[in-house]
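[1] Below are the sequence and a predicted model for it; my questions follow.
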Amino acid sequence: MTQTAVTHPTQDREGPITAFLRATEIDARMLGMFGALILIWVGFHVYGMIFNGNGAFLTYRNLWNLSVQTASIAVMATGMVLIIVTRHIDLSVGSVLGVTAMITGAAQVWIFPKVLGLGLGHPLIWILAVLVALVVATAIGAFQGMLVAYLEIPSFIVTLGGMLVWRGAAWWVTRGETISPVDPNFALIGGGPYGSIGATASWIVAAVVCVLVILSLVSGRKQRKRFGFPLRPVWAEVFIGVVASALVLGAAYVASNYPWPLGIVKQYAASHNLTIPEGGLFIGHGFAIPVLIAGAVLIIMTFIANRTRFGRYVFAIGGNPEAAELAGINTKRMTVMVFALMGTLVGISAIIASARLNSATADLGKIDELYVIAAAVIGGTSLAGGSGTIWGAVLGALVMQSLQSGMVLIGFEAAMQQMVVGGVLVIAVWLDTVYRRRIK
C-alpha cells in the first residue's frame, strides 16, 4: 500500500508561505528568528561600513570568533530547554559554571601536582580536569533537583539561592585569586589556532555531517511510512537536506578561510622546519574544538529530546504534570535527572569557558543565566512549559551572542548591552504569548 502526503480541503485556500511551512514542517518562529539573525548580521556590518569606514562583522575573523563565543551559551541553552519544558527554571547556571571552573582550575594547578605528582602538561591532567568539572557540576545540578523534587521547594527559589551560594563558593575556593594559566592541553579545548582542527579536517567533518543529515531524512521518512504517519512531499525533504548541507558547508568554508596570525605561522614554520614562501604561508583555523563540542551536544540533546523515552517523559510532564504522574511517570526522579543533566551541560560549558580564557576567575559565568534563558525563550521554548526545541535554543544563543558581539564592535557600553539583552528577552516572551493566543 503506497503512503501519500495527507491533504485537506483547506489547503487549496492556503497562501504560498503557509503551504510551504506546512509541507516542510518548519516552525514559523524558527524561520522568523533565522531572518532576524540575518538582519542583525547585515545591520551591524552596514553600520560599521557607514560610521566606522569598514564592515567588521561579516568577516571570516569575526564569524569564527562568534562561533567560539556562542559555544558555551549554546551548550547550556540545550539543557535549559528541558528545564523550562518541565515548568521549572534554573537561575544558577552562571554561578555553577563559575564555581566549577574555579574547582577545576584549582585541581589542575594545586591539587594534581601535590597529591598525584602530575605537573602542568602531563597528558593525564586535562582528562582528570574534565572529569572533575563534569562530576562537580552534575552533583550540584542533582542536589538542586532533589530540593525541587523531594522537598517541593519552587525551582525559582532553589536556583535563586543557588545563584548566590555558588557565586560565593566560587570566590571562597581561592579567596578570589585568579588561577592562570591552566594546563596547556586543557587550554586547547577553548579554541585558538592550536585548538582548531584545520581546514582539511573541517571539510571532512562537514562532509560527514552532510551525509548524516541525508541519512537522518531517509530514516525519518521510512519511520513515518512504517507507522503510517503523514509524509512530507519529496521536494520538501530535498529542500531541507540541501539547506542544512549548505549551512554546514558554508560554516566549513568560513572557518577554513580564517588564517592563523602571522606570528603563530612563523613559530609553526620554525618548529616544523618549513620555509615560508614569498607570498606568505596560509594556514586556516578550521572548526574550533568548542564549536565541535557544541555541535556534538546539539546532536546528542536533539536525539535525547526526540528519540528517547526520557525525552518523551520530559515533554509529557511539561504538558500536564498530573496526567504524567497518573500515567506512571516518576515525576520526582525525572526532575532530579533533568537538573542533573543541566549540571552536566554546565560542566561542559565551564570547561570551554575556562579553557578559552586560559584561566579561572570568580566572576566567570556572571549573568550567563540571563543569556541562557533568553536563548531558550527566543528559540521558541514556552515558559508555560510543554514545548521547545533544542535547535531553536542554539539558534537563540547565536542571536544573543550576535547582538552582544555586534554591540561591542560598534562601541556600545556594557550598560547599554545589558539593556538591549533585557529588552530582547521581554519582547521574546511577549511574542511567544501572542503566538500561543493565535494558535488556540
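    Thanks, I have it.

[2] Only C-alpha atoms from now on, for both contacts and neighbour counts.
    Will do.

[3] Just give the nearest non-adjacent residue to Ile83, would you?
    Ile89 (5.9 Å; CA to CA, 6 or more residues apart in numbering).

[4] Could you check how far that neighbour is from Thr335?
    Distance, Ile89 to Thr335, using CA to CA, to the nearest Å: 11 Å.

[5] So those two - more neighbours on which side?
    Using other CA atoms under 10 Å as the criterion, Ile89 and Thr335 rank with Thr335 on top: 25 against 22.

[6] what sits against the more buried one?
    86, 145-146, 148-149 (CA atoms under 8 Å, 6 or more residues apart in numbering).

[7] at 10 Å instead, please
    By CA atoms under 10 Å, 6 or more residues apart in numbering, Thr335 lies in contact with 82-83, 86, 88, 142, 144-150, 314, 317, 341.

[8] Next: Arg437.
    Leu431.

[9] Point to the residue nearest the middle of this structure.
    Ala74 (1.5 Å; CA atoms, centre = their mean).

[10] which helices and strands does whichever strand or helix holds it pack with?
    In the assignment (DSSP states H and E), Ala74 maps to helix 60-85. Counting contacts by 3 or more CA pairs under 10 Å, 6 or more residues apart in numbering; DSSP states H and E, helix 60-85 packs against helix 93-106, helix 234-256, helix 289-307, helix 309-319, helix 331-357, helix 368-378, helix 390-409.

[11] got the buried residues for the fourth one?
    If you call a residue buried by 16 or more other CA atoms under 10 Å, then helix 309-319 has these buried ones: 311, 313-319.

[12] Next up, a structure to set beside the first:
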Amino acid sequence: MSQSGTAETAGTPAAPPQPKGFAALGLDMRLVGMIAALFVIWIAFAAFTDGRFLTPRNIFNLTIQTVSVAIMATGMVFVIVTRHIDLSVGSLLAVCSAAMAMLQTQFLPDLLGLGSPFIWIITIICGLIVGTAIGAFQGWMVGYLTIPAFIVTLGGLLVWRNVAWYMTSGQTIGPLDPTFSIFGGINGTLGETVSWIIGIVLTIGAIALLAQSRRAKASHGFPVKPMGAEIGLGVIFAGSILAFIWVLNAYTIPERRLERMFEARGEVLPEGLVMGYGLPGSVLLLIVIAIVMTVVARRTRLGRYIFATGGNPDAAELSGIDTRMLTVKVFAIMGALCAISAVVASARLTNHSNDIGTLDELRVIAAAVIGGTALAGGIGTIYGAILGALIMQSLQSGMAMVGVDAPFQNIVVGSVLVLAVWVDIIYRRRAGL
C-alpha cells in the first residue's frame, strides 16, 4: 500500500511552492523600486525643508505641475515601444498653445462675441486638430519616407518652436478664456464633496478590476494569488487613492479668495467656513487619459500591434501588420496628447508664453524611461511613465524649495536619467528580458 502511494506520488509532478509574505502580492519589483525611490525623495526633501515639502499645499502644487509632462509621457511610451523617439513634443506643445491662444484672444471673440461659451470648446477642438495633424505628418515621414524618427523630430523641435514664435510675433498672449483656464488646476478644482465621490468611485473600480482579473485567470486555468494577497493589494490601492484625496482636500482655500468666490455669487461668506480645494480638474483629466491609454495598450488590437511591432518589427510586418500606418497612428496619438498638454500648461499659466514647453521633450522621454519603457522597444507601461513624471517633478520641485540653482537641477535630472537607464539594463539582464 505504501509502495503504491509512493509510486503515485513519484509520478505526479510536484506543485510549485506558493510564494509567501510580500512575494505573494505578485507585484512588479521594478514598480516597487520606483515607488520606494519616490518615498525616499519625498522624505529627504521633507527633512531638508522642515516638513514643507510634504504639506498639502506643496503636494497639490506638485500634482498640477506633473500633469502636463505626464500626459505626454503616456504617448511617449507608445513611441518608444515601437522603437522610435520624439524630440519635438515640447515644440509641438508650444505651437498648439500658440494656435489656441491666438484663436481665443484674437479671432473667436470677433466671430462669436466676447465671453461666448463656445470659445473654449472650439479652441480645444482646433488645438487637437493641429496637434494630431502635425503628429501624423511626422509619423508619415518616419513610416512612409523611412526618415529616422530622430531626424524628423529633431527637425520638428526647431521648426515648430519657431512657428509658434512667428504665430504670436514673439509676444505673450493672454489672458485666456476663463472657462479654458479651468483646465490648469488651481482655477479648476472639484471641491471636497465631488473629490471624495471620485475617490470612492476610483477605489471601487480598482477593487473590481482586481476581482475581475482574478476571475479571468482562474477561468483560463492560470495560477492566482492567495486570497489574502489579493485583499492586501486591494487595501493598498484603496488606501493610496483615499489618502491622496484626503491630502488634496486638506489644502484649504485662503479666506480672502473664499470671500471673493461668495461675493461673485452674490452671497456672504458664513463665519468660520473652511473649504478645501479638492481634486484639480487637470489631475482628473490625467486619470482619464491614463485609463484610456492603458485600455488601448492592453485591450485593443492597436495596442497589441504596437507592442508586437516593438518586440519584433520584421515578424510583425510578415504577420500582416501595416507597420507604416501604425507609425502614423502612434505619432498622431502623440500629437493629440501634446495638444491636450498644451491646454493644461497654458491654462495653468493663464497665458501663452514663448518659453512654454521648453525642455519638455527631455522631461517626457526621461519620465517614460525612468518608468520602465525600454529604449530597445517592446516593453513599457502607462502607469510607469506617470510615476516617472512624478519622480522627475518631485526632484525639480524639491531642489527648488531647497534653493538649488536651475543649472544644477538640470545636472541632477540628467544624471538621474542616465542612472535609471543603467539600472534598467542591469534589471533586464538579471530578469532575462
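    Arrived safely. This is a predicted model, so every value here is computed, not measured.

[13] Format the buried residues of helix 309-319 of structure 1 as CSV; extra columns: distance to Ile179 of structure 1.
    Shown next, in CSV, are the buried residues of helix 309-319 of structure 1 (distance: CA to CA, whole Å):
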residue, distance to Ile179 of structure 1
Gly311, 38
Tyr313, 41
Val314, 38
Phe315, 41
Ala316, 44
Ile317, 42
Gly318, 41
Gly319, 44
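
[14] wait, which of those residues is closest to Ala255 of structure 1?
    Ranked by distance to Ala255 of structure 1 (CA to CA), the buried residues of helix 309-319 of structure 1 are led by Gly311 at 32.9 Å.

[15] That closest one -> structure 2?
    Matched to structure 2 by TM-score structural alignment, Gly311 of structure 1 sits across from Gly303.

[16] Now for the closest residue to its match other than its chain neighbours: which residues touch it?
    Spatial nearest neighbour of Gly303 of structure 2, excluding adjacent residues (CA to CA, 6+ apart): Ala297 at 4.0 Å. By CA under 10 Å, 6+ apart, the contact set of Ala297 of structure 2 is 77-78, 291, 303-307, 380-382.

[17] how about these, which pair is most distant?
    Applying CA to CA across those, the maximum distance is between Ile291 and Tyr305, 18.8 Å.

[18] For Ile26 of structure 1, which of the helices and strands packed on helix 60-85 of structure 1 is the nearest?
    helix 234-256 (9.3 Å).

[19] For the closest one, grab the matching residue range in structure 2.
    The aligned range for helix 234-256 of structure 1 is 227-249, by TM-score structural alignment.

[20] For the matching stretch, list every residue counted as buried.
    For stretch 227-249 of structure 2, using 16+ other CA under 10 Å, the buried residues are 229-231, 233-234, 237-238, 241-242, 244-249.

[21] Ok, stretch 216-224 of structure 1 next?
    Per 16+ other CA under 10 Å, stretch 216-224 of structure 1 contains these buried residues: Arg221.

[22] Mean per-residue distance, that stretch versus structure 2.
    Here the mean offset of stretch 216-224 of structure 1 against structure 2 after fitting is 1.7 Å, by mean CA distance after the TM-score superposition for structure 1.

[23] whereabouts in structure 2 does that stretch align?
    By TM-score structural alignment, stretch 216-224 of structure 1 lines up with residues 209-217 in structure 2.

[24] ok, Leu116 of structure 1 - how many residues close by?
    With other CA under 10 Å as criterion, Leu116 of structure 1 counts 9.

[25] Sorry, slip of the keys, the one I care about is Tyr150 of structure 1.
    12.

[26] ok, it to Val429 of structure 1 distance?
    For Tyr150 of structure 1 relative to Val429 of structure 1 (CA to CA), the value is 30 Å.

[27] What are the contacting residues of the match of stretch 216-224 of structure 1?
    203-208, 218-219, 221-225, 227, 230-231, 233-234, 237.

[28] change it to 7 Å
    223-224 (CA atoms under 7 Å, 6 or more residues apart in numbering).

[29] Any idea how far that stretch is from the middle of the chain?
    Taking CA atoms, centre = their mean, to the nearest Å, one finds the center of stretch 209-217 of structure 2 at 25 Å from the center of the full chain.

[30] picking up where we left off before, specify which member of the contacts of Ala297 of structure 2 is nearest to Gln409 of structure 2.
    Val77 (24.5 Å).

[31] Grab the nearest non-local neighbour of the corresponding residue of structure 1 for the closest one.
    With TM-score structural alignment as the criterion, the equivalent of Val77 of structure 2 in structure 1 is Val81. Spatial nearest neighbour of Val81 of structure 1, chain neighbours left out: Ala376 (5.7 Å); criterion: CA to CA, 6+ apart.

[32] Please apply the same query to Thr74 of structure 2.
    Ile382 (5.3 Å).

[33] Which one of the buried residues of stretch 227-249 of structure 2 is nearest to Gln104 of structure 2?
    Closest to Gln104 of structure 2, out of all of those and judged by CA to CA, is Leu248, at 30.8 Å.

[34] Return the distance of the closest one relative to Val423 of structure 2.
    On the measure of CA to CA, Leu248 of structure 2 and Val423 of structure 2 end up 33 Å apart.

[35] Next: Thr123 of structure 2.
    43 Å.

[36] Among those two, which residue is more densely surrounded?
    Ranked by neighbour count (other CA under 10 Å), Thr123 of structure 2 and Val423 place Thr123 first, with 22 against 14.

[37] what does the more buried one align to in structure 1?
    Checking TM-score structural alignment: Thr123 of structure 2 goes with Ala129.

[38] Determine the next helix or strand in the C-terminal direction from the host helix or strand of its match.
    For Ala129 of structure 1, the host element (DSSP H and E) is helix 125-150. Using DSSP H and E, the helix or strand that follows helix 125-150 of structure 1 in sequence is helix 155-174.

[39] Just confirm the match of Gly311 of structure 1 contacts Val295, I think it does.
    No. Counting by CA atoms under 7 Å, Gly303 of structure 2 does not reach Val295; the two are 8.3 Å apart.

[40] aligned partner of Asn58 of structure 2 in structure 1?
    Per TM-score structural alignment, Asn58 of structure 2 is aligned with Asn62.
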